[in-house]
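Engineer: The sequence and its predicted three-dimensional model are supplied below.
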Amino acid sequence: MFVSDAPYLRYVALGDSQTEGLGDGDDRAGLRGWADRLAEGLAVTTPDLRYANLAVRGRLAAHVHAEQLAPALALRPDLATVVAGVNDLLRPGFDADEVAGHLEAMFAALTAAGARVATVTFPDAARITPLARPIGSRVTALNDRIRAAADRHGVTVAETSHHAVVTDPRLWSADRLHASPLGHARIAAAVAHALQLPGSDDSWTHPLPPPPGPAPTPWRTAATEVRWAAAFLGPWLARRLRGRSSGDGRTAKRPQLLPVQAPSGDGGPRVG
């Protein structure tokens, strides 16, 4: 657990499902997620921290810009995270310049308002699921534009794309779109390290121990891919064809700045 002596008192997170916390908890018991974990770490030494999470699953970068930027600015954050663009990567009409333009507009507005802003780059999706290989060049193009936009506005970038561990299957949930609890913990640690928070280090980049047992056979790997496509890819494509989104009718889980409790060690949510 990192700790912070930085004077961050108002942290606001903007984004989509990853920032909302899908894959770390559930809608019944409550989602945690990397942004909650980052807030918990900040609260260890800043008990007066207030934290809001405006992220909503399924949102494109344009939606995050249109729906979340103004409420975020109204909360006057001194720390903000902006992570969006994965949902855009999966759309047929993906335009890296357009997506990066929305991200840059948020970077510009939040930094101009005095906030320290952080973001992340995205891993090679083909190393998470082979069926995602066609979007590899899109990920590279978006990451390049994120870096350039961040540099223009003094935004901190957690370079998660550079490290092999970020595509370890154990860091991803069964749907391969959202981080697992361990993955969310690593993202929080990556952002803390990029922000140079005291107590943070590069241990989040270290590989996990080898999994027990023999490596899967090609037949077993193929069967796993078929099951994944039936359970997750098929329903996702069906929603796209119907013009539906997993975020339809949903609002931010934490629209106001509220106190944060430091974690007690049981792994459960400690935000709220």
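Structural biologist: Received the coordinates, thanks.
Engineer: CA atoms for contacts and neighbours, from now on please.
Structural biologist: Noted.
Engineer: In three-state terms, label residue 216 for me.
Structural biologist: When classified by DSSP: H, G, I helix; E, B strand; the rest coil, residue 216 comes out as coil.
Engineer: Check the burial of it by counting its neighbours.
Structural biologist: Residues lying near residue 216 (other CA atoms under 10 Å) number 10.
Engineer: swap in residue 78?
Structural biologist: Using other CA under 10 Å, the number of residues around residue 78 comes to 18.
Engineer: quick one: it and residue 120, what's the gap?
Structural biologist: In this view, residue 78 and residue 120 are 18 Å apart by CA to CA, to the nearest Å.
Engineer: so what's residue 99 closest to, chain neighbours aside?
Structural biologist: residue 61 (6.0 Å; CA to CA, 6 or more residues apart in numbering).
Engineer: contacting residues for that neighbour?
Structural biologist: Each residue near residue 61 by CA atoms under 8 Å, 6 or more residues apart in numbering is listed here: 15, 84, 85, 87, 88, 99, 102, 103.
Engineer: adding another structure so you can compare the two:
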Amino acid sequence: MTTHPYTRYVAIGDSQTEGIGDGDEVHGHRGWADRLAEILAEGHPEFTYANLAVRGKVTAQIRAEQLEPALALKPDLVTVVAGMNDLVRPGFDAERIVGDIEEMLARLAESGARVATVTYPDLGKVSPFARRALPRVLDLNARLRAAAERHGVAVLDVFPHPVTSDPRLWSPDRIHAGPLGHARLASGMAHTLGLPGHADWSDPLPPLPPPTPVSALRTTSADVRWAVGFLGPWAWRRLRGRSSGDGRTAKRPELTPWVTDKKLT
């Protein structure tokens, strides 16, 4: 059993925290926050967990819709992960985005909860769509680290670790982590919170074989399939002013004991 002081964990955020990319709409989505709850619950029958995250939400919506419900649950541990949906949209404003994040960090820290957040990896190594986003990522990460330091917030800083932009950790949509990526994030957050046994969370994966003409062709074909299957629908929703989170509510709005019959992979 791992010793820790947490009994009331609340996760707020967008699709990454909801768990998109780790599961499906039929059987449900797990994600790194669920996996972290699994780690924290081991040997702690008093442990409870709520996940207020909803896919498609920008940072201002997360602050407006999830902060007060999170505070009302009186957590002793909160994770705040926001900014991805702002990062990939026109009109990116790092100062405004981190201003909203900092308000959440400050108020949650003032409540007495232990608060933790996550930086962003080099998304351009995962998706061709995000290759021009590196300046935004660097700006957002620098501001996020500074805001976290001002309020004593723990930071899982994924950007310096090359494995976090290894495409094998990401789902086919290249926007969300896959099961292995979510597992690494959960382990990284456990390490950030001081839990033993997770120092290897950022270890690199085995090297890939050298590229060949056949593998290059497969990569090109995969890029085309991705553009048709994921980029196109995403752009169409943006043009229509729609979001993948429209009409959705939190999957786990109340603090309840963590119970699972699913084996982590």
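Structural biologist: Okay, I see it. All figures in this text were calculated on a predicted structure; none of them were measured in a lab.
Engineer: Trace the residue nearest to residue 99 of the first structure over to the second structure, please.
Structural biologist: In the second structure, the residue equivalent to residue 61 of the first structure is residue 59, according to TM-score structural alignment.
Engineer: With residue 223 of the first structure instead?
Structural biologist: Aligned counterpart of residue 223 of the first structure in the second structure: residue 221 (TM-score structural alignment).
Engineer: Likewise for residue 137 of the first structure?
Structural biologist: For residue 137 of the first structure, the residue aligned by TM-score structural alignment is residue 135.
Engineer: residues near residue 169 of the second structure, how many?
Structural biologist: Residue 169 of the second structure: 22 neighbours (other CA under 10 Å).
Engineer: Give the full set of residues in contact with it.
Structural biologist: Contact analysis of residue 169 of the second structure by CA under 8 Å, 6+ apart lists 163, 177, 178, 179, 180, 181, 182.
Engineer: So which of these are in helices?
Structural biologist: The helices, defined by DSSP state H, take in 179, 180, 181, 182 from the contacts of residue 169 of the second structure.
Engineer: I'd like those written out as TSV, with distance to residue 159 of the second structure and neighbour count added.
Structural biologist: Shown next, in TSV, are these (distance: CA to CA, whole Å; neighbours: other CA atoms under 10 Å):
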residue	distance to residue 159 of the second structure	neighbour count
179	19	24
180	17	19
181	14	24
182	15	29
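Engineer: just these now: which is nearest residue 153 of the second structure?
Structural biologist: Nearest to residue 153 of the second structure among those: residue 182, at 21.1 Å, using CA to CA.
Engineer: Find the residue closest to the closest one in space, skipping its chain neighbours.
Structural biologist: Excluding its sequence neighbours, the residue lying closest to residue 182 of the second structure (CA to CA, 6+ apart) is residue 32, at 4.4 Å.
Engineer: Just tell me what the one you found corresponds to in the first structure.
Structural biologist: Checking TM-score structural alignment: residue 32 of the second structure goes with residue 34.
Engineer: Helix or strand for that match, just tell me which one.
Structural biologist: Taking DSSP states H and E as the definition, residue 34 of the first structure sits inside helix 33-43.
Engineer: And residue 10 of the second structure, by the same measure?
Structural biologist: Following DSSP H and E, one finds residue 10 of the second structure within strand 8-13.
Engineer: and that strand, which stretch of the first structure?
Structural biologist: Mapped onto the first structure using TM-score structural alignment, strand 8-13 of the second structure spans residues 10-15.
Engineer: Have a look at how far, on average, that stretch is from the second structure.
Structural biologist: Superposed on the second structure, stretch 10-15 of the first structure shows a mean distance of 0.2 Å to its aligned residues (mean CA distance after the TM-score superposition for the first structure).
Engineer: Go through that stretch and flag the buried ones.
Structural biologist: By 16 or more other CA atoms under 10 Å, the buried positions in stretch 10-15 of the first structure come out as 10, 11, 12, 13, 14, 15.
Engineer: What is the nearest of those residues to residue 49 of the first structure?
Structural biologist: Ranked by distance to residue 49 of the first structure (CA to CA), the buried residues of stretch 10-15 of the first structure are led by residue 10 at 5.9 Å.
Engineer: what's that closest one in contact with, if anything?
Structural biologist: With contact taken as CA under 8 Å, 6+ apart, residue 10 of the first structure is in contact with 49, 50, 51, 75, 76, 77, 78, 79, 257.
Engineer: Could you give the number of residues near the first one?
Structural biologist: As a burial measure, the neighbour count of residue 49 of the first structure was computed by other CA under 10 Å and equals 21.
Engineer: Spatially nearest residue to it (excluding sequence neighbours)?
Structural biologist: Counting by CA to CA, 6+ apart, the residue nearest residue 49 of the first structure is residue 9, at 4.3 Å.
Engineer: The fourth one too?
Structural biologist: Leaving aside its sequence neighbours, residue 75 of the first structure sits nearest to residue 257 (CA to CA, 6+ apart; 7.3 Å).
Engineer: what residue of the second structure matches up with residue 190 of the first structure?
Structural biologist: Checking TM-score structural alignment: residue 190 of the first structure goes with residue 188.
Engineer: I'd like to know how far the residue of the second structure most remote from its centre sits from residue 220 of the second structure.
Structural biologist: For the second structure, the residue at maximal distance from the C-alpha centroid (CA atoms, centre = their mean) is residue 213, at 34.6 Å. The gap separating residue 213 of the second structure from residue 220 of the second structure is 11 Å, by CA to CA.
Engineer: again, but for residue 32 of the second structure
Structural biologist: Counting by CA to CA, the gap from residue 32 of the second structure to residue 220 of the second structure is 30 Å.
Engineer: out of these two, which sits in the busier spot?
Structural biologist: It is residue 32, of residue 32 of the second structure and residue 220, that has more neighbours when counted by other CA under 10 Å, with 28 against 12.
Engineer: The more buried one: what's it in contact with?
Structural biologist: Residue 32 of the second structure neighbours (CA under 8 Å, 6+ apart): 16, 17, 19, 182, 183, 184, 185, 186.
Engineer: Return the residue of the second structure aligned against residue 159 of the first structure.
Structural biologist: Residue pairing (TM-score structural alignment): residue 159 of the first structure is matched to residue 157 of the second structure.
Engineer: The nearest residue to its match once chain neighbours are set aside - how many residues pack around it?
Structural biologist: Take residue 157 of the second structure and drop its neighbours on the chain: the residue closest to it by CA to CA, 6+ apart is residue 119, 5.1 Å away. Residues lying near residue 119 of the second structure (other CA under 10 Å) number 21.
Engineer: Thought residue 159 was touching residue 119 of the second structure, still the case?
Structural biologist: Yes. Using CA atoms under 8 Å, residue 119 of the second structure makes contact with residue 159 at a distance of 6.5 Å.
Engineer: ok, now how distant is residue 117 of the first structure from residue 42 of the first structure?
Structural biologist: 15 Å.
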